[in-house]
Structure formats: C-alpha cells, structure tokens
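In: Need a 3D model of the sequence below.
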Amino acid sequence: MDTIIKAIVFLPLIGFLIAGLGGNAIGAKASEYVTSGFMIIAAALSWLVFFDVAMGETEVIKVSVLRWIQSGSFDVEWAFRVDTLTAVMLVVVNSVSTLVHVYSIGYMHHDPHRPRFFAYLSLFTFAMLMLVTSDNLLQMFFGWEGVGLASYLLIGFWYKKPSASAAAMKAFIVNRVGDFGFALGIFCVFVLFGSINFETIFATAATYLPAEGAADAAEPVINLFGMSLDKSQALTATCLLLFMGAMGKSAQFLLHTWLPDAMEGPTPVSALIHAATMVTAGVFLVARMSPIFELSHNALMVVTLVGAITAFFAATVGLVQNDIKRVIAYSTCSQLGYMFVALGIGAYGAAIFHLFTHAFFKALLFLGAGSVIHAVDGEQDMRYMGGLRKHIPVTFWMMTIGTLALTGVGIPGTVIGFAGFFSKDAIIESTFASHSPVAGFAFVMLVVAALFTSFYSWRLAFMTFFGKPRASADVMHHVHESPAVMLIPLYLLAAGAVAAGVIFVEYFYGHHYEEFWQGALFTGAENHLVHEFHNVPLWVKWSPFAAMAIGFVTAWYMYIRSPETPKALAEQHRGLYQFLLNKWYFDELYDFLFVRSAKALGKFLWKKGDGAVIDGLGPNGIAARVVDVTNRVVRLQTGYLYHYAFAMLLGIAALVTWMMLGSSL
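Out: So this is what the prediction gives:
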C-alpha cells in the first residue's frame, strides 16, 4: 500500500516534468497522452485506497518519504498521512483532474502551447495531493502555496491577454492575504502545542484547555498583536488565523473577489480550480483541524457566520450575471458557504459529503459550459445563445443533470434524489438542529440561497438552450456537438451527479458514520447532529424542496413564459440590478481602499522619498554638487597669459602677506 500511495502522489509530478521539460521534444500529442495516462493510473489507485481505508478496516496509513527539517525540538519529516478524510480527497482530486486532463485533449486541440498547459495541470494536481496527504502543517503549507502558484500559471495561461494576466495576479495577491493569516496560525499552533505534526497536535488538544476555574485558566500563554492571551483566547485566535487562510483559498466573503475573475483561464482550468480542488482546500483545512476548532465555540461561530453570508451573497450576485462561466463560479462560491456553515456547526461529515457530491455536479456544469462555448465559437455571454438544445443535445442533457444535482432535486424522506439533494439538505437540516447561537440566521440564509440557486441555475439553462437562437446566423450554422473525448468525461461526471449521493449518504453522514470516518473527523462529546438532524420538523425537511420549486417556477416564468419580464424588472429596479450586476461593488471598494491608496503611496515614496530625498540628497545630490564645483573651477582655465600672470601675482601677494603676518604672530 505504501508504494501505491507514493505512486498516487508522484505520478502527476512525473507527468509535469516530462511535459514541462520535454514537451517541445516529444510533441503536444505525447504530452497529452503521458500526463493523462499517469492521471488515469493515479485516479484508479485512489479509488483502491478509498475502498481499503474508508470502506475497509484500515484506520490510518503513514508513509515516510524523507527527513525534512530537524532543529532542536522542531522535527518535521516529509510523510503521507492517509486516513478516511485523505482518501476522500484523493478520490475527488484525482478523479476530477483526470477527467479534466482527458477533456482538455479535445477542448485545447487548437492551442499551440498544449505541452505547457498539460504540464501546469499536472503540477496543480501534484501540489493539491501534497496538501491533502500532509502529515504536518508545514507540508500542508508547502502544498498550499504550490496550489496557489499553479493556479496563477493556469489562470494566466493566455498571458498575452491583459484580462487573463490581471486575473492571475489578482488571484495570487488576494490569496496571499489569507496565506499570511494561515502562516501566523501555524506559528501559533507551534507555540501552543510545541509541534506542527498532526498526531501530536490532536493528542495534545484533548487535554489542552484547563478546567473552568482552574488556577492557570487565565494565565497568559502567548502575546499576539500586543495582546496577552490565555489558553482559551489563544486557541480562538489560532483557529481564526487558520480560518483566514481557508477564507482566501476557498473564496469566502471579503476574500472572494479573485474567484469570478479566475474565469479568464481556459474552461478546463475553471472546472479544476472551482469544482473539487483548489477552492475546497480551505474546507479540508478546517475539517483536518477539527480537534482544535471543536475547542473554540467562538471560532466555530465565526466560521458559521462567514459561510452563511457567503452562501447568500454569492447567490444574489449569480442572479443577474450573463457570462455562463461566471454564473457557475458564483454558484461555487455559494456552495462553499454551505460547506463552511456545516463545519461551523460541527457537522463535519455533512461538509465533506457536500464537497464530495459538489465535485461531480460542479465539474459537470463547468465542462458542460465549456462544451457550449466550444459549440458557439467561444461565445460566453448567454444573451447571445438560446435554442441550442436541438443542436447539442448531449451537452444539454448533461448540463440538465448537473443543474438537477446542484439545485438539490429530490423527495424529502426518501432515497430518491440527485447527489446535491442528499448533501445540501443534510446541511440545512443540521443547521436548524444545531445549538449554535447563529444557527437560526444561518438556516434562513441557506434556504434563501437555495431558492436563488435554483433560479439562476434554471435561468442559465433556459437562456442557453431554450427560446429562439440569439447568436448570429453564421455562428448557428457552425454549432456542433463536442467530440467524444470531451463527452466521455461528461458521462462519468453525470453518473456521479446522479448516484454519488444515494450511494454514500449513509457513510458520510448516516448510520455508518463512525465506521466510515474512523476518527478522521473529530466531533465533541456533546455534538449529536448526525442523529439529531433526522428529527427536525417536517416543514424544515421540505423547505429546501419548496425553495427549489419556487426558484424553478420563477425562472420558467421569466425566461420561457414571459421573456420580456426580466428586462422590465431590471429597468424598474435599476439601482438594485446594478448593485447585483456589479457584485455589491466590492471590486470598486477594494480598488479605492487598497489599490489606489497603494499606488498613491508608491508614487509618493518614488517621487518624494526616493527621487527628492534619497537621490536628491544622496548620490544624485553629491554628483550635482561636484558638477557645480567643477563648472566654477573650470572657468579659471581661460587660456590667456595675462590671466595666469595676474593669478600668480595674487598668489605671491597672498604668500608674502601670510609670511609677514604669520611671523609677527
């Protein structure tokens, strides 16, 4: 099993090296086949590990690779930790990445830089695998930053396109804000627990907090930002710093602005980043560190609040977007909010279950959108589509399945439903059953977000596939179904979007919860949500279904029955429409507060500080004074003999005067 785990992690790295260093030598086709072949092997092995660890008797597998850092008591080795949580992530990451690799063979076949593209895809996958198999926080940070680098390269793949370069820089910079908090959180963990190895942290966390009223309960243990914090306060601060890293990587409210702009990359990149890999790293981090998050109720409350606000905010923005990829991107942001609400209330199994199901239907939607874009000659604006279902029927049905899964179509109280129905409803019902002080607020936000999700999802379907064609006659003449190499990944993802929920619900968040997770997710002794959410009132169980139905009917009425209504409403509520269309003006606000102020400060330091003060008084100033002196001295060299004779007489007179006066003194 050790060899299998090493192969899973290192095969994408080998593919990256071959395509990246030898792509020009072996050619584009060979680069595609090598990287995709290695990913197919890694994905198959990942499922093997999943059934052995998660569905079998094995609890934890630890594979040592090499000794990394040893300095005093700080001892870190490069090792792979594979438990149920890791096994789930291996399946998700490698399965989606493999299908994206295969899909890209067809989608990118006209691009002249395919070896570089496939090398970046494999590099991204390797970095993500490093993150999810980490045995300590330093290794996780290594993978964390590797994912950030690879995402920068992928988003900016078409670097000659200014908007793509700007989007890549934006993603990189915004993530650095969250990563700064993550790094501080790692430092705090080391100070508090004396280690960054997960086994030591988890073993210590159980006895970390002193009993209430103990003599050392209020004793300061760390000084952070000038504040002396006791153990409880320090633990909360540490969790919030770690969550700050998760907010950046998983595009939560306030650190979300990079996610929609990441659509500037090729569509397969959007599927890879937004479906199951990079954006779920934050969810994985909080789930992995659940033993310490469970000790801080205040931190969990913040996680719940941020997740609920994100779910609502992103859903409102998705209502009016016209770019097909941006609608799905805001959907991702909203669904990540659901996952963080589940984490915040302690329903860790429900959060990872939604991560698992979301990977299938969101990758399906993104790749389906890519198939649509491929069919209409690169057009992404849904206002210039319409009537495509007869021209690309396979893509239509695949995206319909993805939409059914995303909106959570299913019958409450039964096992009839698409994948999203089981995981999303479990989160909503668990939120209602939770004893968190903000559970009521979160429940309302999630139900409203479910209604909005249904509306914008069906709005996308109706605008793209129904009604009269709005594209030019030339474009419609060339509309065609995607090749088999692009459709086969859609078939496989559609199977997951249909069946993943009903097959795995009892394992992730049901009767087999304890045997499945085997301690990989830590749940406090007072947390019984996995049982309590089944006993919520009937109206709670039906509320997501009702929201989904209302959203569907509203979208049908506005875009099929009465297509003139949306424009009339937009004109009638111009302010609200512009507010949502401009994404609550966060980009403009950040541009004013941070970008412009940073540029103004930089210009001031450049012109006044560097130019006027440092250069003016320093090198340039000294050089200028030397020039001034030499310009004056050179005037003495006139070339006239009487000038020199006069200077000599002055010199003799001065010398005689000095000798006369000097001798008298």
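
In: When you work out contacts or count neighbours from here on, use the C-alpha atoms and nothing else.
Out: Fine.

In: Run through the helices of the stretch 151-300 of the chain in chain order.
Out: With DSSP state H, counting those that start in this stretch as the criterion, the stretch 151-300 of the chain has helices at 162-193, 198-205, 231-249, 258-261, 267-271, 281-288, 290-293, 297-318.

In: With the stretch 451-600 of the chain instead?
Out: Under DSSP H, counting those that start in this stretch, the stretch 451-600 of the chain gives helices at 473-477, 484-509, 513-517, 529-532, 538-556, 565-572, 574-581, 586-590, 596-604.

In: Here is the second sequence; please produce its structure so I can put it next to the first one:
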Amino acid sequence: MNYSSYIALIPLLPLAGFVLLGLFGQRRFSKSAGILGTLILLAATVLAFYTAYNYFFVSGKVNGVYQPVIALQYTWLQFSPGMSIDMGILLDPASVMMLVVVTFVSLMVHVFSLGYMKGENRFATYYAFLGLFTFSMLGLVLSTNIFQIYIFWELVGVSSFLLIGFYYDRPAAVAAAKKAFIVTRFADLGFLIGILILAFYSGTLDFGTMIQRLTAGDSSQLAQMTGSTFLGISILSWALTLVFMGGAGKSAMFPLHIWLPDAMEGPTPVSALIHAATMVVAGVYLVARLYPIYQLNVSVLQLITWVGAISAFLAAIIACTQTDIKRVLAYSTISQIGYMLFALGVPAYSISSGTGYTASLFHLFTHAFFKSLLFLGAGAVIHFIHTNEMGQMGGLRKLMPLTHLTFLIACLAIAGIPPFAGFFSKEEILMTAWQSNRTIYYIALITSGITAFYMFRLYFCIFWNKPSTHHNDHGEGALNMKLPLALLGVAAVVVGFIPFSQYVPVDGRAKEMTIPISFSIAPVAVALAGIGIAWALYYKENQRPQQLAAAFGGLYNTIRRKFYFDELYLFITKKIIFNGIAKPAAWIDKYVVDGLMNGLGIATTRVSESIKALQSGRVQAYAIYFFGGVIALAVVFIYWWK
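Out: Coordinates of the predicted model:
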C-alpha cells in the first residue's frame, strides 16, 4: 500500500484550517468558520479511517506480524552521518490507533462546538486554535523520531495554552493557561535532557534505530548506559526517568497534576478534546513508543507503576468531594490515566510483559470515547442551565433525555460495568496487575469502586436528586450538539468488543487475551457497591452527604482542598523560590551587577568631565599646550643627553 500519496494530508488539513481561519476567519469567515473547520476535519478523519482499514486489514501484516511503515521521511537538519533531525510519518499499530482516536474525537468536538460556541466572540479564532491543536497532536503521534515528537510535544503545549486561555478576559482562564504552560515546561525540561542522553549514547534520534541499538543482544550502547552512573544511578535509568518526567507532566500525574483541574476554565468542548482523549494521554503514548527500552530497566518501570497507582487513587478520592462537574471529570481523567500508566509499569514485577502494554493502550482507546462523551454531556448540561455547580442541578433527565441516556452509558463504561467499553479494558488492566503485583491490584480494585461512586454521585446529582426547576426554550441543544453525543454513546457501547490485542500487540504479533468470568466477579461487585452507595446518598435530596462530611471533619476538608497541593506549590514558589532565591538574585543583579556597570559608567563620566577641557576648541590653549610639550621634550632630551 502506497501511503505516501495521501498520508501527509491528514495532519496538513488541520494545519491549513488553522492558517486559513487564523488569518482570514474573523473578517471573511466569521459565520462559516465552524462549518469550514468541521469539513476540513471531516476530510482528515475519513483519510484516517481509510489508513486504519488499509493498515490493519490490507497491507499492515507481513507473515502474520504488523510491520512499522515509514510513510514519509524528510531530513531537516543533518548533524553527522547517522545523526539528523528528520520529519516523517510512522505507521504502526499504536500510531494508527491514535490517528483514529485523535481525528474522530476532534471531529466530534468540532461538530459539538457549532452549537455550544455559537454567538461567541472570536468564533473563527476558536476553530483556528482547534485546527492547530489537532495538527500538533497528529504530528506527535505520527513522529518517526524522538526529537520530532518533542517539537510537536511543545506545539501541543502552545495550542493548549491558547485554548485554555481562550476567554482571555477572565482572570481565572488566563491564570489556568499560564499554570498549565509553566508546570508542563518544567517537566519538558527533563524530557529534553532525557532525549539528549538517549541520542548521545544510541547515536540516533530515530525510534526504530534507537530501539534496535539498545535492545540488541550484544549492544555496546546499552552496556555503556548501564555501566556508567551518576549519583549511583545508571545513565539508562536517568534517561528513561527524565523522559518519563515529560510524560508525567503532560499527562498530569502526581505530583505534576495540579494544572489539569484548573484547565477546565477553557470552553467545555476543549476539555473533551485536550483533557480527555488526546493531549493528556500523550505521556502514556510516549512510554508506549519507547516501551522496548523501558523493559530493559525494571526500576524505572516500577517508578512508573507507583506514580500511576498513586495518581489513580488520590485523584479518585479528590473527585468524591468536588462540586464543579468539570473538575470531577478532570480528576477522573487523572485517575484513569494513572490506570494506563501503572498497566505499562506493573509487568516489571513478572515475566509476562506484553499484556500491560496492550491493556494500557486498550484503556486509552476506550477512555477516549466515554470520557469525551462525559465532557460533551457536561457541556450540554452547562449550556442548558448555565452553571457548573452540582448543587444547582437536579431532575434534568426528562428535560434532557438524550444527554441523560448517553451520560448514563458513559458512567457505566467508566465504572467498568459490562458490556460497556470501559469494562473490557479495565478488566485487562486488573488482570495484568493481579498476575504481577497484588498490592497494585488491590489499590486498583479499590480505586475502581471509588470511580463508580463519584461518577454516579455526579450522575444522580445532575439528572435525579430533586425536582427540576429549570426551563430552557432551546431544549438540550440543536442537532449539531446531539449528534456527537449519540455517536460517542454508540462508541462507548461497542468499542470494547474490538479484539484489541489482535491489532495493537507489543511486538506486532496478534495475541488472544481471555479473562475468566470468575475473575470479573470481584471488580463488577465493587463497582456495583460504589453505585449503590452513590444511589443511597444522592438519588434523592437528603442530609446524609452533609452528615458524612461533618463526621469526617478535617479529613473531608483536606480532601476537598485537594490535599493542599496548590497551597504547597504556592508556598514553595513564593516563600522559597521567590523569597529565598529570586529576591537575593534580584538584589545581586541590581546592586552588584548593575552597581558595577553603573559605577564604571559614573567613573567614565567623571573622568571625561575632568579632561574634556583639553578639547575646548580655543587656539590659544592649543598653542600653550604645544609649546609646553616642546619645552618638556627639550628638558627630557637634555636630561638624558647628559
């Protein structure tokens, strides 16, 4: 299959939309910008599905193994023979899967935004930013080398900054955009250092070549990296940890998770696109892309396991206390991405390693559909009643029947109830944990029960709880808002039945993953228990939730305040970094560096003031100086002559 004839159009179409709408949208396409941007994304999505069909069912396999295909390759900067920065397109099971996810979810967001953002100022600019983000994410997942992925990684950060801060007249949105940008920049510094270390020792930036050189049985590069140490830790461990640091920042993992909940200040469809399906899973995709190298280092995989497990558990607990529906979903996203990451890491505790890779990416795949559905459903609710607060909602099931049905489907999917999509992928993760590390399994099992609880707390508070007092002449939205909900609702039901391990295995060889029904009894029972507790507390309005909160007292307040992570970061930045480092540095800069320069300037000025009379312009003075000099020379000559 000749992919090169059209494959570049998939990322370039959104880029063309960004340029067109960014330059001319507000003046020439102010009303049709949404339609134009959506049609462009529709074309890219059709090409993405066509690519996936051809890769998975026509030409991707050779002798029963999926082969990576370099569809395009262009040398951008050549440093030395074998070392260059290339721009290319890599097609393999993981990248083709992400191609489908990014384009389809972005298309749903484009369509939904036609109704949700109608009448907004800078409507065309909004669609231009969506195009830029989609282009950036597509460039990231299709990258052939680690530096290309870093370039698009940073471009994704810029795009998210623009979208989170779209409402630039709102201080909270501006602060959230800056917070997301700054926190992820710290993480990305580690990512860049890790890239440079890997490139230095492997002698390449290309993914395939790097993996081949470091995983070969007699690899001299690997021997150098494992034999060299810094602070008692091998260079390989440092490199992989620093690369993971970038992934943890982008995926909002503990302790770099603080930016994601605040990022909900952007338009709700943006949350569905950036913070549910694409950007925040980039860290998972990065580890998966370098997974053969990560398998060489058990200690880093164990670090990934525990970062993922802690993030999943803490975020789930915090979500139980939040009252802003978008923040509940934000913490839910952190928790689910934690699942994906510990699934990648936990096989380090056992011989089997392929199951974690497939389970992680399977959950990434299913999560994209049901989480974007949850965010768009939340957007429909916010659009209907103009508030994010759960306390001002209730009884909306009859007023918003389609939103109610699709939101319920998404809640069942994320809770892990069969036969919805999340059940299948979450069971594979739990099975991997059970086979590898029982402690992680029990943490994951408890987290799944908490997930079911807080999601149905959200569901009951929105659609049941109390009689509705809301009225909206526009109903639950036009067709352009209902259609994405319906399509994503269908996806949240059916995509779990895809035999994912046959299409996205770790080594390209299709595998069969079967989970005994007996194994699923405990996870489903725990999820049903969580739903039951949520039903008892929130199905009808009562005082039990307030009584429980009061009974837990300080613990509840600590969780509601997100374990004071924001306050801790503010203390570190303001009290330690600003007062302890920045202020002394500013004093040195002002009084030592500037003082030295100012002193030199003042001294120069005074010297010039004292000698400028020598250049007065008076001929008489010059004559006196001349004859005085002649006399002085004569005296010196006579003295030395003697």
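
In: For the two chains, what TM-score is obtained?
Out: The TM-score (TM-score structural alignment, normalised by the length of the second structure) is 0.87; 597 aligned residues with a CA RMSD of 2.8 Å.

In: Indicate which one of the helices of the stretch 151-300 of the first structure is closest to H374 of the first structure.
Out: Closest approach to H374 of the first structure among these is made by helix 267-271 (9.8 Å; CA to CA).

In: after superposition, how close is that closest one to the second structure?
Out: Its matched residues in the second structure lie on average 0.4 Å from helix 267-271 of the first structure after superposition (mean CA distance after the TM-score superposition for the first structure).

In: Which elements pack onto that helix?
Out: helix 84-107, helix 348-375 (3 or more CA pairs under 8 Å, 6 or more residues apart in numbering; DSSP states H and E).

In: which of the ones you listed sits most buried?
Out: Most buried of these by mean neighbour count (mean count of other CA atoms under 10 Å) is helix 348-375; its value is a mean of 28.

In: Now D86 of the second structure: which helix or strand?
Out: strand 83-91 (DSSP states H and E).

In: which residues make contact with that strand from outside it?
Out: 8, 68-78, 142-145, 147-148, 203-205 (CA atoms under 8 Å, 6 or more residues apart in numbering).

In: redo that, cut-off 6 Å
Out: 68-78, 142-144, 204 (CA atoms under 6 Å, 6 or more residues apart in numbering).

In: With stretch 310-318 of the second structure instead?
Out: 253-254, 331, 335, 338, 447, 559, 562.

In: tell me, stretch 327-335 of the first structure lands on which residues of the second structure?
Out: Under the alignment (TM-score structural alignment), stretch 327-335 of the first structure falls on residues 328-336 in the second structure.

In: from the helices of the stretch 451-600 of the first structure, which stretch is densest packed?
Out: Mean neighbour counts for those (mean count of other CA under 10 Å) peak at helix 484-509, with a mean of 21.

In: Next, the angle helix 348-375 makes with it.
Out: On the basis of axes from the mean of the first three to the mean of the last three CA atoms, to 10 degrees, helix 484-509 of the first structure is oriented at 170 degrees to helix 348-375.

In: got the contact list for the residue nearest in space to the middle of the second structure?
Out: With distances taken as CA atoms, centre = their mean, the residue of the second structure nearest its centroid is V280 (2.6 Å). Neighbouring residues of V280 of the second structure by CA under 6 Å, 6+ apart: 250-251.

In: ok, now how distant is it from Q73 of the second structure?
Out: 27 Å (CA to CA, to the nearest Å).

In: same thing with S143 of the second structure?
Out: 10 Å.

In: And V607 of the second structure, by the same measure?
Out: Relative to Q73 of the second structure, and taking CA to CA, V607 of the second structure is found at 64 Å.

In: Report the inter-axis angle for the longest strand seen in the second structure versus helix 93-116.
Out: What stands out as the longest strand in the second structure, according to DSSP state E, is strand 69-80. Using the same axes, to 10 degrees, one finds that strand 69-80 of the second structure and helix 93-116 are set 100 degrees apart in direction.

In: what's the mean deviation for strand 69-80 of the second structure versus the first structure?
Out: Compared with the first structure after fitting, strand 69-80 of the second structure deviates on average by 1.9 Å (mean CA distance after the TM-score superposition for the first structure).

In: Which strands and helices lie in contact with that strand?
Out: Packing partners of strand 69-80 of the second structure (3 or more CA pairs under 6 Å, 6 or more residues apart in numbering; DSSP states H and E): strand 83-91.

In: who touches the corresponding residue of the second structure for H101 of the first structure in this structure?
Out: Mapped onto the second structure by TM-score structural alignment, H101 of the first structure lines up with H110. Applying CA under 6 Å, 6+ apart to H110 of the second structure gives the contacts T38.

In: how far away is H110 of the second structure from P269 of the second structure?
Out: From H110 of the second structure over to P269 of the second structure (counting by CA to CA), the distance is 8 Å.

In: Tell me, how many residues neighbour F563 of the second structure?
Out: 15 (other CA atoms under 10 Å).

In: if you skip the residues just before and after it, what's nearest to the aligned partner of it in the first structure?
Out: Mapped onto the first structure by TM-score structural alignment, F563 of the second structure lines up with W584. With sequence-adjacent residues excluded and distances taken as CA to CA, 6 or more residues apart in numbering, W584 of the first structure is closest to V317, at 7.7 Å.

In: One more: H274 of the first structure?
Out: T332 (6.4 Å).

In: and the one you found, that's in a strand?
Out: No. Using DSSP: H, G, I helix; E, B strand; the rest coil, the assignment for T332 of the first structure is helix, not a strand.

In: S664 of the first structure: neighbour count?
Out: So S664 of the first structure, with other CA under 10 Å, has 7 neighbours.

In: that older thread, now for the contacts of stretch 310-318 of the second structure: which two are most distant?
Out: G338 and I559 (18.3 Å).

In: if we can go back for a sec, dump the helices and strands packed on helix 267-271 of the first structure into JSON lines; add distance to V656 of the first structure as well.
Out: Below are those laid out as JSON lines (distance: least, CA to CA, whole Å):
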{"stretch": "helix 84-107", "distance to V656 of the first structure": "96"}
{"stretch": "helix 348-375", "distance to V656 of the first structure": "98"}
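
In: Which one of the ones you listed lies nearest to Y590 of the first structure?
Out: Set against Y590 of the first structure and scored by CA to CA, those come closest in helix 348-375, at 28.0 Å.

In: Measure how the closest one sits relative to helix 281-288, angle-wise.
Out: 170 degrees.

In: Tell me the buried residues in the longest strand of the second structure?
Out: For strand 69-80 of the second structure, burial by neighbour count (16 or more other CA atoms under 10 Å) applies to 69-72.

In: I'd like those laid out as CSV, including distance to I235 of the second structure.
Out: Putting the buried residues of strand 69-80 of the second structure into CSV (distance: CA to CA, whole Å) gives the following:
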residue, distance to I235 of the second structure
V69, 31
I70, 30
A71, 33
L72, 32
